[in-house]
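Novice: Dropping a prediction and its sequence here:
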Amino acid sequence: MTLAAQPEQTQPEQTQPEARTGPKPVLAGTRGLPQQVGVYVFVFTPLVALLAAIPLAVTVGFLGWSDVVIGLVFYVVSGLGITVGYHRYFTHGSFKATRGLKIALAIAGSLAMQGPVIKWVADHRRHHAFSDKEGDPHSPWLFGTSARALAKGFWHSHTGWLFDRNLTNEERFTPDLLADDDLRRIDSLFGLWSVLTLLVPAALGGLVTWSWWGALTALFWAGLVRVALLHHVTWSINSICHMWGERPYAARDRSANVWWLAVFSFGESWHNLHHADPTCARHGVRKGQIDLSAITIRAFEKLGWATAVRWPTTKRLDRLAKDPAAA
């Protein structure tokens, strides 16, 4: 009797840890009013600058060579911060990075003004977990397939989802990032990085031209307009690359390759392969598919800053291809 009773007494203790460590909910509350107002400011302020850019350039001559150069440098730095850092490294673990590279990528991505690193990664991991299904934060296919539904879906996937007050549960989707003190600190300083991504170009423009006018034009072009352009290129991966394009690889969703976005998105628009093989460090895997993010990762690897890079293999690509002969 004593031996028979022991399993019954210990059974509750064995099941309790499973209950405590069960799946956490997808959402974790809603944004407060100040945070919601902040989203509108971050989205629409650069957009207004972008809409005003061409009239100002044509009528006032409100554009100098220094604005173009500074804007291009910051576009590349902040864009690769998103694609190489936020996306391929922090979200999908396509490679391992030294501590210095990890910190640099987190700060560079923050300069894109697309959100703190942990929140961005949580949203994107949730996107992959429910891609083009209920639970996906920015699928264009959640409202139906009629023309009206797709128009609504395009707006939602491109920009509208940003105004959803529901917050992705970071404890569920990013426990690894939350356990990293460096990333938690960088994440908490997102406001500072957002100010610097506008003021540093302005300061450089002022120093190069030695004028307040040069500082103002650099703030406008290399700051606000550059941020807006990168915003909409990134958001086009959510919208355009889930609606139109080629689908040579077998993915569980509507992800597609869009060639004309490849250079501007640093290779992110080879989106079909990415969803077929999310941890792959190279998205443009076929001949002629330019992938500047993969080239950057290769450079980091040669410098010894990136290791254990998940490069594609012919065997895996053949298995994922709908037509292996064309892979």
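Specialist: Arrived safely.
Novice: going forward, measure contacts and count neighbours with C-alpha atoms only.
Specialist: Fine.
Novice: Could you pull out the strands in the stretch 151-300 of the chain for me?
Specialist: 166-168 (DSSP state E, counting those that start in this stretch).
Novice: which residues of the stretch 151-300 of the chain fall in helices?
Specialist: 170-173, 175-178, 181-188, 190-209, 212-218, 226-238, 271-276, 292-303 (DSSP state H, counting those that start in this stretch).
Novice: out of the ones you listed, deepest packed?
Specialist: Counting by mean count of other C-alpha atoms under 10 Å, helix 271-276 has the highest mean neighbour count of those, with a mean of 25.
Novice: Find the residue closest to Arg88 in space, skipping its chain neighbours.
Specialist: Leaving aside its sequence neighbours, Arg88 sits nearest to Ser94 (C-alpha to C-alpha, 6 or more residues apart in numbering; 5.5 Å).
Novice: Contacts only, for that neighbour.
Specialist: By C-alpha atoms under 8 Å, 6 or more residues apart in numbering, the residues touching Ser94 are 88, 279-281, 309-310.
Novice: Now with 10 Å, please.
Specialist: With contacts defined as C-alpha atoms under 10 Å, 6 or more residues apart in numbering, the neighbours of Ser94 are 84-85, 87-88, 278-282, 297, 306-311.
Novice: Looking at the residues you listed, spot the one nearest Leu162.
Specialist: If you rank those by distance to Leu162 using C-alpha to C-alpha, His87 comes first, at 17.5 Å.
Novice: My reading is that the closest one lies in a helix. Confirm?
Specialist: Yes. Under DSSP: H, G, I helix; E, B strand; the rest coil, His87 sits within a helix.
Novice: That one contacts Ile118, doesn't it?
Specialist: No. Using C-alpha atoms under 10 Å, His87 makes no contact with Ile118, being 11.1 Å away.
Novice: which neighbours do those two share?
Specialist: His124.
Novice: buried sites along stretch 315-326?
Specialist: Along stretch 315-326, these residues count as buried under the neighbour rule (16 or more other C-alpha atoms under 10 Å): 317, 320-321.
Novice: want to try TSV for these, with distance to Arg185 as columns?
Specialist: Converted to TSV, the buried residues of stretch 315-326 look like this (distance: C-alpha to C-alpha, whole Å):
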residue	distance to Arg185
Leu317	38
Leu320	39
Ala321	41
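Novice: Comparison target, given below:
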Amino acid sequence: MTTSPELIEGASAASDSDSGSAAPSATLGGESKRSVEQIALLLFITVPFLALLAAIPLVWGWGVSWLDLGLMVFMYFLTCHGITIGFHRYFTHGSFKAKRPLRIALAVMGSMAVEGPLVRWVADHRKHHKFSDHDGDPHSPWRFGETVPALMKGLWWAHIGWLFDEEQTNQQKYAPDLIKDPAIRRISRDFVLWTIVSLAIPPLVGGLVTMSWWGAFTAFFWGSLVRVALLHHVTWSINSICHAVGKRPFKSRDRSGNVWWLAVLSCGESWHNLHHADPTSARHGVLRGQVDSSARLIRWFELAGWATDVRWPSKGRVDARRRENASNAA
């Protein structure tokens, strides 16, 4: 098994197995979104979001069972780490090398987050780093200007609006290493299958444990719909909120900031300023008290021998990226 990371404007792409070749059409989603894709996207955004809104009066009126809550939390952090460790730190930036079983598991876990096919997700994010908060960035909140009305419009664009843009990132240009891997290409192409699996696990478990259709329904409501909606908006908040506000103790060429109150739910991704200052770092929360569960799991993978060549930030590397005044904030 070999690895040949490719640098794309500071974001390195890990490829532990580069064999075979394929055109972008071999992955799900090409250079433009068809109308049917946009309709499906709208459904996958609005239906879970409506469930999230309905969750408030349901908790107030009937409560939520420990089984439903457990399924929601388990599925949330399983798929959240699939995105943060798998799609982001590993596949996009090559923060570590992974043994083949871990590589496949991370690809599947990330796909179950229902945030789009793996190859497309990685291509979009690599392009984001190349043009971060400048022309060409797929989802910068500063896209329309710096006035308050322009920023409000930009925040909406960065959070959700960009997902409906018909023009898509060139996958062959930004993720050729992933396209060359037949297994990863297959997982990316089977995104719909992983979505079904992700949505089906909670009601299957809930129904079997309670031996009732009602138990299956409530597990689907909390463990599937509410969980997906919450994870979606936390992930999108990294694009919008973390590029508009937050402390910026490290030097970066964009407006990425650290937003502490998103740290736990984002599995460490909201320590976004350090990430943009040092994109290949396996740890984003490098300062005292900065919780980063993704980095902790990567460390466990390393200790188990599943991950190697982990790019841990050294003190010298961190100090070199500090601003002269570490108290700078947005």
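Specialist: All right, it came through fine. Fair warning: this is a prediction, and the values are worked out from it, not measured in the lab.
Novice: Let me have the helices of the stretch 151-300 of the first structure in CSV, adding distance to Val43 of the first structure as columns.
Specialist: Listed next are the helices of the stretch 151-300 of the first structure as CSV, based on distance: least, C-alpha to C-alpha, whole Å:
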stretch, distance to Val43 of the first structure
helix 170-173, 22
helix 175-178, 25
helix 181-188, 19
helix 190-209, 12
helix 212-218, 19
helix 226-238, 8
helix 271-276, 24
helix 292-303, 25
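Novice: Looking at the ones you listed, spot the one closest to Tyr75 of the first structure.
Specialist: Here helix 226-238 is closest among the helices of the stretch 151-300 of the first structure (C-alpha to C-alpha), at 6.2 Å.
Novice: In terms of secondary structure, what does the closest one contact?
Specialist: Helices and strands touching helix 226-238 of the first structure, by 3 or more C-alpha pairs under 10 Å, 6 or more residues apart in numbering; DSSP states H and E, are helix 33-59, helix 65-80, helix 147-158, helix 190-209.
Novice: For it, give me the average deviation versus the second structure.
Specialist: For helix 226-238 of the first structure, the mean distance to aligned residues of the second structure following superposition is 0.4 Å (mean C-alpha distance after the TM-score superposition for the first structure).
Novice: relative orientation of that helix and helix 33-59 in degrees?
Specialist: In terms of direction (axes from the mean of the first three to the mean of the last three C-alpha atoms, to 10 degrees), helix 226-238 of the first structure departs from helix 33-59 by 110 degrees.
Novice: before we move on, back to that, which stretch among the helices and strands packed on helix 226-238 of the first structure comes nearest Cys241 of the first structure?
Specialist: helix 147-158 (10.3 Å).
Novice: Next, the most centrally placed residue in the second structure: secondary structure please.
Specialist: Note on the second structure: the residue nearest the mean C-alpha position is Ile83, at 3.9 Å, using C-alpha atoms, centre = their mean. Secondary structure for Ile83 of the second structure, judged by three-state DSSP, is helix.
Novice: and the gap between it and Phe301 of the second structure?
Specialist: To Phe301 of the second structure, Ile83 of the second structure is 16 Å away according to C-alpha to C-alpha, to the nearest Å.
Novice: Pull out the buried members of the contacts of Ser94 of the first structure.
Specialist: 84-85, 87-88, 278-282, 297, 306-307, 309.
Novice: So what's the residue count around the corresponding residue of the first structure for Pro48 of the second structure?
Specialist: Matched to the first structure by TM-score structural alignment, Pro48 of the second structure sits across from Pro46. Residues near Pro46 of the first structure, counting by other C-alpha atoms under 10 Å, number 22.
Novice: isn't Pro46 of the first structure right next to Ala112, touching?
Specialist: No. At 11.3 Å, Pro46 of the first structure does not count as touching Ala112 under the criterion of C-alpha under 10 Å.
Novice: shared neighbours, these two?
Specialist: Common neighbours of Pro46 of the first structure and Ala112 (C-alpha under 10 Å, 6+ apart) are 223, 226-228, 231.
Novice: rewinding a little: check contacts around the residue nearest to the centre of the second structure.
Specialist: Ile83 of the second structure touches 77, 89-91, 106-115, 118, 121, 231, 235, 266-267, 269, 294, counting by C-alpha under 10 Å, 6+ apart.
Novice: can we see that at 7 Å?
Specialist: 110, 113 (C-alpha atoms under 7 Å, 6 or more residues apart in numbering).
Novice: how much space is there between it and Val122 of the second structure?
Specialist: Distance, Ile83 of the second structure to Val122 of the second structure, by C-alpha to C-alpha: 10 Å.
Novice: which non-adjacent residue is nearest Leu196 of the first structure?
Specialist: Nearest non-adjacent residue to Leu196 of the first structure (C-alpha to C-alpha, 6+ apart): Leu111, at 7.7 Å.
Novice: one step back: switch the helices and strands packed on helix 226-238 of the first structure over to JSON lines; also include distance to Ser255 of the first structure.
Specialist: Formatted as JSON lines, those follow (distance: least, C-alpha to C-alpha, whole Å):
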{"stretch": "helix 33-59", "distance to Ser255 of the first structure": "24"}
{"stretch": "helix 65-80", "distance to Ser255 of the first structure": "21"}
{"stretch": "helix 147-158", "distance to Ser255 of the first structure": "13"}
{"stretch": "helix 190-209", "distance to Ser255 of the first structure": "30"}
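Novice: wait, which of the ones you listed is closest to Pro12 of the first structure?
Specialist: Using C-alpha to C-alpha, those put helix 33-59 closest to Pro12 of the first structure, at 42.7 Å.
Novice: Flag every buried residue along that closest one.
Specialist: So for helix 33-59 of the first structure, counting by 16+ other C-alpha under 10 Å, buried means 39, 42-43, 46-47, 49-50, 53.
Novice: and the angle for that helix with helix 190-209?
Specialist: Orientation check (the same axes, to 10 degrees): helix 33-59 of the first structure against helix 190-209 gives 20 degrees.
Novice: Mind giving me the packing neighbours of helix 33-59 of the first structure?
Specialist: helix 226-238 (3 or more C-alpha pairs under 7 Å, 6 or more residues apart in numbering; DSSP states H and E).
Novice: give the contact list for Leu204 of the second structure.
Specialist: Ala216.
Novice: And Thr30 of the first structure, by the same measure?
Specialist: 165-167.
Novice: Need those in a markdown table (columns: neighbour count and distance to Ser157 of the first structure).
Specialist: A markdown table is the format used below for these (neighbours: other C-alpha atoms under 10 Å; distance: C-alpha to C-alpha, whole Å):
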| residue | neighbour count | distance to Ser157 of the first structure |
| --- | --- | --- |
| Arg165 | 15 | 15 |
| Asn166 | 16 | 15 |
| Leu167 | 16 | 16 |
